[in-house]
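[1] Test case, fold it:
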Amino acid sequence: MSLIKQLWLAIGGLVLVTLAGSLVISVITLRAALEQDLRPSNADAAGAPQETVPGWFVDLVRLENPTGRAEIALDGSTPPQVRLEPHLAYHALWQTTLAIGVWCLLAGMLGLIVTWRIVHGLRRPLRAVVEQARDIGHRRFTISRTPRLRELHEVVQALNQLSRGMSDILGEEHRKLDMLRRHLQHDRLTGVMNREAFLGQLRGLLESRDFRASGTLALVRIDRLAETNERLGHAPTDALLKQLARELEQCGKVHDGGLVGRLKGCDFALLLPGATDMDAIRQALSQRLERLQHRIAPGVTLPTAMIAYHQGDTPGDLLASLDGALASAAQDGEPGPVIVEDTHREPLFADHASWRRALEQAIAEGVYLAHYPVLDAHGKLLHFECPARLRLGNAWQPAGRFMPWVSRLGMDAALDLAVTVTALKDIDQRRQPIAINLSIASIQDARFVLELRRCLAAHPEAARQLWVELPEALATQDMPGFHSLCRELRPLGCRLGLEHVGTRFTHITDLHDLGLAYLKIDASLVRGVETSPERQAILRGMATLGHSLDLLVIGEGVETLEDARVLFTLGIDAATGPGIRRGDWPDA
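    Sure thing, here's the model as predicted:
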């Protein structure tokens, strides 16, 4: 029996016993008083009117009635003795008992109300303690408000101390892992990614199946870096390199998810996934570089070239095109960033209006979901990854072709809602779990979140088999919004996870109390893991840290079964990618 039920029974029993005892004592006291009053008044009771009193009450409280004497004039004879029933006394006792009973009942009700308030006030902190203990059991180290009740105060303080201690341990382990990752993947002077890490990110985006498969790649070069170093000195040149890296990182943050790498001593690359408005990017980048030149390095030129990338391009071809454009711009003396025209790919539509009409029609006609399996070490299906396809230009187009325009035209919420509806129908038909991803713009739209909740609540069984993947950038850029979304969706039964986890893994320990179910490690960290001890060390640490937070850890972009085997030995729970197919699986 629960503590609350025991408290209720104990308090209720005490109240009832107290009330019953008070009533009995009052009745006995009143009975004795009435018996005393009856002795002198029996002589006058013979002519009194009779009152109705329940028989059971008379039997219960039988009064000891002495014999009375009545004077009756019958020819001067001796007056007989008459024994009278004390009806008036029984009536008075009955009325008084009713009044006392009513007052006891009112007092009891008041006592129960006060008791309910006390118990209710006790249940709130008890529930909080239970929830916190359950969270800790699920490795979500939450901090609870300390109650005023002394016993619970000490318990909650101990639980909070445990949560803080575990959070500190995880934070320290994460800090060490991040230091290792930065040591292996970042340029020591500027702090941006080194050539190998950046090209790995670029290669992963070009092979991805979502909106990141298209975007913009820029190459910025410090012209005559050796001469600049001799002229300015070593320290000012280092300051120039660091400041250039910071400016490019700021430009990347403006466009959500931009990546910066140092390819060689004088070359820096800026990667903007999903950003295709070349004119706007060119203007923003030109302003930043001009300010940098005037403020830090007058006389230093920073030739820049930009190119749009698409799914299927290769890093070597893109960088070769940019390098050639920089060489031509240097010969022609062309100022400002140069845009390399893409002559190999025709645009699907010519202008904004055409794109809007085509996208609205395609969304109305329906979304097609591709299915790519996510399998664990034993070949068991966790779920299907389901990137969206739209029928544009008489063909089903991947997300990389249309997502930049969807974002540019503000149609993210309409597309994501259509994807959710299609996914729930797919689950109802196939009875297999699937995963969809939501864009940052949709998640930050309050109306979309309400529609999403309504849609999931209308399909509770399908919602329990839906895996919802959220961008890693959302967790780092809009933490309050991310917390709010998790609180809204978690009670509906769907599993929440982060996709493309990589460069921002530093912030994962801040999310331990949200109830996330899984992480998907970005393909740039997974690809080629079989031959890279450095990546193996990073992935092993990420798997360990993820498991300490009770998260499944999934590797993206797995190309070969050999890579899959290595991932499983490192502690990764499941894998997905072009090399993952059902029925063709490594032994566990």
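[2] When you work out contacts or count neighbours from here on, use the C-alpha atoms and nothing else.
    Noted.
[3] Which parts of the stretch 51-200 of the chain are helices?
    55-60, 87-137, 150-185, 195-206 (DSSP state H, counting those that start in this stretch).
[4] Quick one: those helices as a markdown table, columns for mean neighbour count and distance to Arg246 too.
    Shown next, in a markdown table, are these (neighbours: other Cα atoms under 10 Å; distance: least, Cα to Cα, whole Å):
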| stretch | mean neighbour count | distance to Arg246 |
| --- | --- | --- |
| helix 55-60 | 10 | 95 |
| helix 87-137 | 15 | 39 |
| helix 150-185 | 16 | 16 |
| helix 195-206 | 21 | 16 |
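[5] Need the ones you listed in a markdown table (columns: distance to Leu248).
    What follows is the helices of the stretch 51-200 of the chain, written out as a markdown table (distance: least, Cα to Cα, whole Å):
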| stretch | distance to Leu248 |
| --- | --- |
| helix 55-60 | 96 |
| helix 87-137 | 41 |
| helix 150-185 | 18 |
| helix 195-206 | 14 |
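[6] compare with the first, here's sequence two:
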Amino acid sequence: MSITRELWLAIIAVVLVAIVGSVSIHGATTKGYVEEQLYSKNLDNANMLALTLSGLEKDADTLDLFIMSQFDVGHYASITLQKPDGEIISSHTHTTQLDEQTPAWFASLFSPNVEPGVAQVSEGWGQYGVVNVQTDTSFAVASMWKATLRLILGLSLVGTVAGLIGAWFLRLIMRPLDQVVEQAESFSQMQFVQVSEPRTLELKRVVKAMNFLARNSQRIMDEENTRLDLLRHKTQFDVESELANRDYFISILKGQLAFRDTEGVNCIFFLRVVGGREAFLRSGPENRRKRLLQFIASVNECLAQHHHHYTDSRVARMQKNEIAILLTEAHDVVTIAEALHGACLSELSEPGDPKLYQSVVRLRPEDDASSALMRLDTLLDDAEDRRMSDPYLEGSLDTSISLVEENRWNKLLKEGIANQAVETFNFPVLDAERKLVHYQSWAGIEIDNDLRKSGYYTHWARYLGLLPALELATISHLFSYISKTRTKAKFAFLCSEQFLLDQETLAQLYFQVKMNESIAPQLNFEVRESTAARFPHEFESFCSTLKAKGCGIGLKRVGESFSQLMNVQEIGLDYVVIDSAFMADIDHNPANHAFIRGFCSLAHTFGIHVYADGVKTNNTKELFVELGVDGVVSHIEVIEHLLND
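    Model (predicted):
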């Protein structure tokens, strides 16, 4: 029972007690007062009647007629004239009749008991008889009942007004109480949210204690994040340049090559500076590092300016004079390479500065890390031998994008969206006992009568601004599939940065989720860690809206930017998927063991499950249990389903 209902019940009980008490007191008091007044009236009437009768002839008929006339015109219950010896000369009475609106119970409780008025009738100097006058009390009872009704109505009105005012005040009191309840519920879901302290002392003490717990949890997370970052930077980053080191980049590359979608345009850009040793040595250590950091800043700034040309970027220092850049799902590689080349040359414009050479290759399905890097080195050595001043791109990449090709892709993708020619490739996420957690769904679309994975077309869809619409069509397909097959399985879908920022598409998504409330909990929506870190407010709004509708929220490719996420303990993440880069050579990589163990411990503190991506072997169960990993995204048990099947 709600507090508001309890308040109303209490007010009703108080009003009822007040009515009963007031009616009882009012009735008893009024009854006594009326009895006094009516008795005085009886005495006055008896005296007046006796005085009049004393002046009349003592003829029995005359006296009876006079008494009868007085009885008829007045409100009397009875008038009796009798001689001293008891002989009744005249007697007139009538039965008291209650008003129709006066209840019998009220009359029985509060009818006044009035003594009759008695006076002596004289004859000369002697006594003729005694007259008894009794007033009719039915009118008094009716008047008392009307007064009581007014009292009851007045008290009821006061009670109603008091209830309304009390409910209004209670609503004011309940607002901070609702916040306290929501905060407590969020704590039970491992969301350590802070709320403003209310003015009510008792609630203020509770909220203050819970806010302290929330701040404490934030402090623990910050400290653990700092510790994990220090551990990761110590083993995976180059101290001088603050970039990923060679070993970590190779792990990233291995993870990318283990990635299930090999149709994407995933490229490595290799930058090498040659010569200029004397000029650099003369500049001094501090200036050398300053110029190195400026060089890297120019690279990062260039990548940021062209972030709409690719999905993810990883930059690493391979050697003292070499930098590697991995871009996934890249579009218009020639433009990116030329922009990088120009940005780097702007930092190498002083006399005696080294020369810059660049090579670019696309990762192939059959590649491993060694073969990909070997192709890069070969191209770069060739560019250096030929003293090329422009980027040296692998043959398949060294082509400009034609308007005809752009129009072709625009037509193909729009037709796919209009015809809902979308599909999903589903990879099971399994827990430690090999039981299904949910399916990781990757989008596919029919192009030229072939079902293509997202990597094949994502760069074009992003370039043409059609990626949000394609992803929305895929989500609609998942809703249709769940409804049609009535499956109980859950499905997770990765949303792009463009999808997260497209308000019109998000509005359509929220509408679809609302229209499919019964199956909405079967969908998990994922966002890349880098996207969530770059757009924290949009991500938080995205999470809160979908969580309120029962959907799950996950983070993909987690590891590098988790510490940069704002208020992650308040977002309500259901799970995170560790980047495949951390899974490469997991069997014999103690540095990654320490990081993953600490990361899992931190995530579990906030009720977040941790799954591993990029695992291709089945013999890691004991290791993952030890590290705290809750499950893996399977690459062996691939399941494809067609809606038309």
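[7] what TM-score do we get after superposing?
    Comparison of the two superposed chains (TM-score structural alignment, normalised by the length of structure 1) gives a TM-score of 0.89, and 580 aligned residues with a Cα RMSD of 3.2 Å.
[8] And the helices of the stretch 51-200 of structure 1: which comes nearest Thr544 of structure 1?
    Closest to Thr544 of structure 1 of the helices of the stretch 51-200 of structure 1 is helix 150-185 (Cα to Cα; 9.6 Å).
[9] for the closest one, packing partners?
    In terms of contacts (3 or more Cα pairs under 8 Å, 6 or more residues apart in numbering; DSSP states H and E), helix 150-185 of structure 1 is packed against helix 87-137, helix 533-548.
[10] Contacts for the shortest one next, please.
    So the one you mean is helix 533-548 of structure 1. If you take Cα atoms under 8 Å, 6 or more residues apart in numbering as the criterion, helix 533-548 of structure 1 is touched by 139, 170, 173-174, 177, 180-181, 184, 519, 525-526, 529-530, 552-553, 567, 570-572.
[11] mean per-residue distance, that helix to structure 2?
    Superposed on structure 2, helix 533-548 of structure 1 shows a mean distance to its aligned partners of 1.2 Å (mean Cα distance after the TM-score superposition for structure 1).
[12] and for that helix, what span of structure 2 is it aligned with?
    The aligned range for helix 533-548 of structure 1 in structure 2 is 590-605, by TM-score structural alignment.
[13] list the buried ones in that stretch?
    Buried residues in stretch 590-605 of structure 2, counted by 16 or more other Cα atoms under 10 Å: 592-593, 595-604.
[14] can you tell me which two in those residues are farthest apart?
    It's Asn592 and His604 that sit farthest apart of these, by Cα to Cα, at 17.9 Å.
[15] Tell me the counterpart of Tyr463 of structure 2 in structure 1.
    Tyr463 of structure 2 maps onto Arg408 in structure 1 when the alignment is built from TM-score structural alignment.
[16] Is Ile436 of structure 1 in contact with Pro471, as I believe?
    No: the pair Ile436 of structure 1 / Pro471 is not scored as a contact, 11.2 Å apart, by Cα atoms under 8 Å.
[17] Now which residue in structure 1 aligns to Leu49 of structure 2?
    Checking with TM-score structural alignment, Leu49 of structure 2 has no match.
[18] tell me which element Leu49 of structure 2 falls in.
    Counting by DSSP states H and E, the element that carries Leu49 of structure 2 is helix 3-54.
[19] Okay, angle between that helix and helix 138-188 too, please.
    With axes from the mean of the first three to the mean of the last three Cα atoms, to 10 degrees defining the directions, helix 3-54 of structure 2 sits at 170 degrees from helix 138-188.
[20] and helix 3-54 of structure 2, what does it pack onto?
    helix 104-110, strand 117-123, strand 126-135, helix 138-188.
[21] Using TSV, lay out these together with distance to Asn449 of structure 2.
    Below are those laid out as TSV (distance: least, Cα to Cα, whole Å):
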stretch	distance to Asn449 of structure 2
helix 104-110	91
strand 117-123	117
strand 126-135	109
helix 138-188	48
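[22] Thr52 of structure 2 is nearest to which of the ones you listed?
    Nearest to Thr52 of structure 2, of all the helices and strands packed on helix 3-54 of structure 2, is strand 117-123, at 8.6 Å by Cα to Cα.
[23] For that closest one, name the packing helices and strands.
    Packing contacts for strand 117-123 of structure 2, counted by 3+ Cα pairs under 8 Å, 6+ apart, involve helix 3-54, strand 126-135.
[24] Give the buried residues for that strand.
    117-122.
[25] what's the most buried one of the helices and strands packed on strand 117-123 of structure 2?
    Of all those, strand 126-135 carries the top mean neighbour count, a mean of 20, counting by mean count of other Cα atoms under 10 Å.
[26] Need the contact partners of that one.
    Applying Cα under 8 Å, 6+ apart, the contact partners of strand 126-135 of structure 2 are 38, 41-43, 45-46, 49-50, 75-84, 114-122.
[27] Let me know the closest of the buried residues of strand 117-123 of structure 2 to Leu326 of structure 2.
    Gly117 (117.9 Å).
[28] which residues touch that closest one?
    39-46, 132-134.
[29] now with 6 Å?
    42-43, 46, 132-133 (Cα atoms under 6 Å, 6 or more residues apart in numbering).
[30] Those into JSON lines, with extra columns for distance to Glu202 of structure 2?
    Formatted as JSON lines, the contacts of Gly117 of structure 2 follow (distance: Cα to Cα, whole Å):
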{"residue": "Asn42", "distance to Glu202 of structure 2": "64"}
{"residue": "Leu43", "distance to Glu202 of structure 2": "66"}
{"residue": "Ala46", "distance to Glu202 of structure 2": "70"}
{"residue": "Asn132", "distance to Glu202 of structure 2": "71"}
{"residue": "Val133", "distance to Glu202 of structure 2": "69"}
